[in-house]
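Chemist: Sequence and predicted structure below; questions after.
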Amino acid sequence: MNDPFKQASAIRKVLTANEDAAGRIDAFLTEALGGEFSRNRIKSLIEQGEVSINGKVVTEGKKKVQPGDVFEIGMPEPEDPEPKGEDIPLDVLYEDDDVIVLVKPPGLVVHPGAGNWTGTLVNALIHHCGDSLSGIGGVKRPGIVHRLDKDTSGVMVVAKNDIAHRHLSDQFADHGRTGPLERAYMAVVWGRPRGLKGTIDAPLGRAGDRIKRAVKREGDDDAREAITHYQVIERYHERPDSTALAAMVRCNLETGRTHQIRVHMAHIGHPLIGDTDYGAAFRTKANLLPDEAKAVVNRFPRQALHAFMLAFEHPATGETMHFESPVPADMKELVEALRSGD
């Protein structure tokens, strides 16, 4: 099949459909532009009157393409973002024209929302990236393709343009089943999971409110597949019966649901230390620890979870990118306290 478009002029967004042209114009333009813009972005441009066929503006994406149609696509300058840039320090591991990879500290909210309209990672990225943001969906903003909870630290990748955003979004939606995407976390949990490794395959859904999640039965309306693979890395204060008061566990995500690791580890009886949402009933276990370790555990301010490794395919070069970040200072102090007196 011939390339359905040929350049009609030196202007980048003037295109002529050849004899193979067919289908709705929104779907056709999305494919013809090589994935440069999402279909929703193309639909938005059509509705805004930015697309003309044979010199006449078209406002409906369902209109059919005809061989020989000449398209002109006007590309307005990306709008300024609603969130404002803020000079918040960032720990950047890598950056180019397409992506930025960074380590999110604990306590930083990723995206502005109710109760957190400022002081977020998005505000920091808008300030840091400046004009290098070419626009996501027509707006100068960073493309968030995955999130970490406010009190979870670790490695994140963010898109800086539409093409990168679409490519990375597809990788995360695929959960790494057909590509190099990989996400690994370190968690410090109460007790010690049975065996040295295992898989938790338990669907998740809402737990009665907008944020919290719970394990659901197969077939429940809101049940979504969730799979976590875990491996015990260290055990603390192990007993003669092979149980332990706590353990460090590596968790690899096969899916990426909200609060997945936190809910899954609590589901098998080993909630994360510091997790007040899913492990509050285990706080008294700190009384079994030596005084120094007990004090550190009791003042630990968050769930003990760090996204230490992220791998993905670069959206422009196709290269597999791999990044790691050691656990932050607060988790390091927690682990050292649990090791002491063991």
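Modeler: Ah, there it is.
Chemist: make it CA atoms for all contacts and neighbour counts henceforth
Modeler: Will do.
Chemist: burial measure for residue 100, as a count.
Modeler: 19 (other C-alpha atoms under 10 Å).
Chemist: close enough to count as contact, it and residue 155?
Modeler: No. Using C-alpha atoms under 8 Å, residue 100 is not in contact with residue 155, being 10.6 Å away.
Chemist: Moving C-terminal from the host helix or strand of residue 252, which element do we reach first?
Modeler: Per DSSP states H and E: residue 252 is located in strand 244-253. Helices and strands here follow DSSP H and E; after strand 244-253, the next one along the chain is helix 260-267.
Chemist: list the helices and strands that following helix packs on?
Modeler: Using 3 or more C-alpha pairs under 8 Å, 6 or more residues apart in numbering; DSSP states H and E, the elements in contact with helix 260-267 are strand 213-215, strand 227-238.
Chemist: Check which residues of the longest one are buried.
Modeler: To tie it back to what came earlier, the one meant is strand 227-238. Neighbour counts over strand 227-238 (16 or more other C-alpha atoms under 10 Å) mark 227-232, 234-238 as buried.
Chemist: Packing partners of that strand?
Modeler: So strand 227-238, by 3+ C-alpha pairs under 8 Å, 6+ apart, packs with strand 197-201, strand 244-253, helix 260-267, helix 329-339.
Chemist: And the nearest residue to residue 39 once chain neighbours are set aside, which helix or strand is it part of?
Modeler: Spatial nearest neighbour of residue 39, excluding adjacent residues (C-alpha to C-alpha, 6 or more residues apart in numbering): residue 30 at 5.5 Å. If you go by DSSP H and E, residue 30 is part of helix 25-32.
Chemist: take a look at this one as well, against the first:
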Amino acid sequence: MRRFTPIDNTPSLDEDIRALMEDIDASMADFEKRLDAERMRQPRPTATSAPAAAIPLPRVAQPPGGSVPPAPAEAPPPEAPPVAAPPAAQAPTQDGGGGLLAELAAEASARTGDAVSRRAIQQRRIHDALDRVYRFFEAFNRHANALAPTIGRSYRLDTQAAYTDLRWHEAMVKSRKDSLSELALLDFVAFRVRLVAPGPVTVAVGWSRLDAFKKDMHILDLRSAEGMDLDGVVEGGELVMHLAPDFPVQITFGANHESGRIDVLSRNLEGFGIAAFTCMPDDVTQEFLDALGRFLLARSNNLPAALRRAHCRAEL
């Protein structure tokens, strides 16, 4: 073993450290000598020794005759007896019985479900028809407002006063749904246009029918000309009034889910007055809408044949 030696042999090296190092070197050298001696005493193998013979396994005794009976097969474990499922409990009916009552309840439930389904389909058809009306007037108004055509139709108040040479002005359409839900259905679609005469229209009304005339003005949405008093000027027992040159034409298409139809209410459509109609959702076709648009533009004097007249109150 290599000895530890100091870097130099100066007498300043600590003697105790040197003695410790020498003792460690001596101990290691002695350990190596004893290890070599032990190696020398171990005998060296002269030849490869044979492996030990395997211990034979015990053999089963053979019966006379040389045949070995087969080992008996293990019997399968006995199967557990099947567990019978408990009988299904019969759902109690609202009437507390089964049998016939359950059958009647099922039939009533099916009929109710069919009625609900039919109602939902009917409501959807009405909604789709109103949607077609809205989309038609949305485009129709855009083109008509750009053209501002002259309407070749006269609106007469009496034998002397009438609105003539009318011009189309600011048509609009709006709709409303029956709720704020995304799945809400259209409740109504309303069309409105103002027809404008060249100037105010003068009308003379007798005292006896003054109250009735004022009520008619409210229903027809007529108003006095700007700067003119509604009471007008009395001349020869009559009240002379100057009415504003414009008035509205309105059509409202409303959903009637109870009857499965569309109720149509109009103001000043064919002339001054309130008129009501009905139509079925399937009647609202492109042909129907085109005919209605032509009538509004006075290009036809016939309303769509699918509009069936109905009674109404004189209000809109």
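Modeler: Structure's in. What do you need? What you are looking at is a predicted structure, and each value in this text was computed from that prediction instead of being measured.
Chemist: After superposing, what score do the chains get?
Modeler: After superposition, the two chains reach a TM-score (TM-score structural alignment, normalised by the length of the second structure) of 0.22; 121 aligned residues with a C-alpha RMSD of 6.4 Å.
Chemist: one step back: to residue 305 of the first structure, which of the helices and strands packed on helix 260-267 of the first structure lies closest?
Modeler: Across those, residue 305 of the first structure has its closest neighbour in strand 227-238 (13.2 Å, C-alpha to C-alpha).
Chemist: returning to what we had before: please produce CSV containing the helices and strands packed on strand 227-238 of the first structure, extended by distance to residue 214 of the first structure.
Modeler: Converted to CSV, those look like this (distance: least, C-alpha to C-alpha, whole Å):
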stretch, distance to residue 214 of the first structure
strand 197-201, 13
strand 244-253, 17
helix 260-267, 6
helix 329-339, 25
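Chemist: Report how many residues lie close to residue 329 of the first structure.
Modeler: Neighbours of residue 329 of the first structure under the rule other C-alpha under 10 Å: 9.
Chemist: oh sorry, the question was meant for residue 25 of the second structure
Modeler: By the criterion of other C-alpha under 10 Å, residue 25 of the second structure has 15 neighbours.
Chemist: With the one 4 residues further on instead?
Modeler: For residue 29 of the second structure, the neighbour count with other C-alpha under 10 Å is 15.
Chemist: Can you say which of the helices and strands packed on helix 260-267 of the first structure is nearest to residue 262 of the first structure?
Modeler: Short answer: strand 213-215, nearest of these by C-alpha to C-alpha, at 9.3 Å.
Chemist: And that closest one, what does it pack against?
Modeler: strand 204-206, helix 260-267.
Chemist: Tell me if I am right that residue 136 of the second structure is in a helix.
Modeler: Yes. Per DSSP: H, G, I helix; E, B strand; the rest coil, residue 136 of the second structure lies within a helix segment.
Chemist: Give me the nearest residue to it, chain neighbours excluded.
Modeler: residue 289 (7.2 Å).
Chemist: could you measure that neighbour against residue 254 of the second structure, distance?
Modeler: Going from residue 289 of the second structure to residue 254 of the second structure by C-alpha to C-alpha, to the nearest Å gives 16 Å.
Chemist: Please apply the same query to residue 173 of the second structure.
Modeler: For residue 173 of the second structure, the distance to residue 254 of the second structure (C-alpha to C-alpha) stands at 13 Å.
Chemist: Mutual contacts of these two, please.
Modeler: Common neighbours of residue 173 of the second structure and residue 254, using C-alpha atoms under 8 Å, 6 or more residues apart in numbering, are residue 189.
Chemist: Mind putting the helices and strands packed on strand 213-215 of the first structure into a markdown table with mean neighbour count and distance to residue 249 of the first structure?
Modeler: Shown next, in a markdown table, are those (neighbours: other C-alpha atoms under 10 Å; distance: least, C-alpha to C-alpha, whole Å):
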| stretch | mean neighbour count | distance to residue 249 of the first structure |
| --- | --- | --- |
| strand 204-206 | 21 | 21 |
| helix 260-267 | 22 | 10 |
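Chemist: among those, which is nearest residue 187 of the first structure?
Modeler: Residue 187 of the first structure lies closest, by C-alpha to C-alpha, to one member of these: helix 260-267, at 8.6 Å.
Chemist: Just the angle for the closest one relative to strand 197-201, thanks.
Modeler: 100 degrees (axes from the mean of the first three to the mean of the last three C-alpha atoms, to 10 degrees).
Chemist: which residues in the stretch 51-200 of the second structure form strands?
Modeler: 150-151, 155-156, 162-163, 166-177, 186-196 (DSSP state E, counting those that start in this stretch).
Chemist: Select, out of those, the one closest to residue 234 of the second structure.
Modeler: Between these, strand 162-163 lies closest to residue 234 of the second structure; by C-alpha to C-alpha that is 20.4 Å.
Chemist: could you say what helices and strands the closest one packs with?
Modeler: Contacts defined by 3+ C-alpha pairs under 8 Å, 6+ apart place strand 162-163 of the second structure against strand 155-156.
Chemist: Which elements pack onto the strand it packs on?
Modeler: strand 162-163.
Chemist: for the strands of the stretch 51-200 of the second structure, which one ends up most surrounded?
Modeler: Mean neighbours per residue, mean count of other C-alpha atoms under 10 Å, is largest over the strands of the stretch 51-200 of the second structure for strand 186-196, with a mean of 21.
Chemist: List the buried residues for the helix or strand just after that strand?
Modeler: Later in the chain than strand 186-196 of the second structure, the nearest helix or strand by DSSP H and E is strand 201-206. Residues of strand 201-206 of the second structure classed as buried by neighbour count (16+ other C-alpha under 10 Å): 201-205.
Chemist: List just the nearest of these to residue 249 of the second structure.
Modeler: Nearest to residue 249 of the second structure among these, with distances taken as C-alpha to C-alpha, is residue 201, at 17.2 Å.
Chemist: Tell me if I'm right that that closest one and residue 155 touch.
Modeler: No. If you go by C-alpha under 8 Å, residue 201 of the second structure and residue 155 don't touch, sitting 11.1 Å apart.
Chemist: and of the strands of the stretch 51-200 of the second structure, who's closest to residue 124 of the second structure?
Modeler: Nearest of those (C-alpha to C-alpha): strand 186-196, 9.3 Å.
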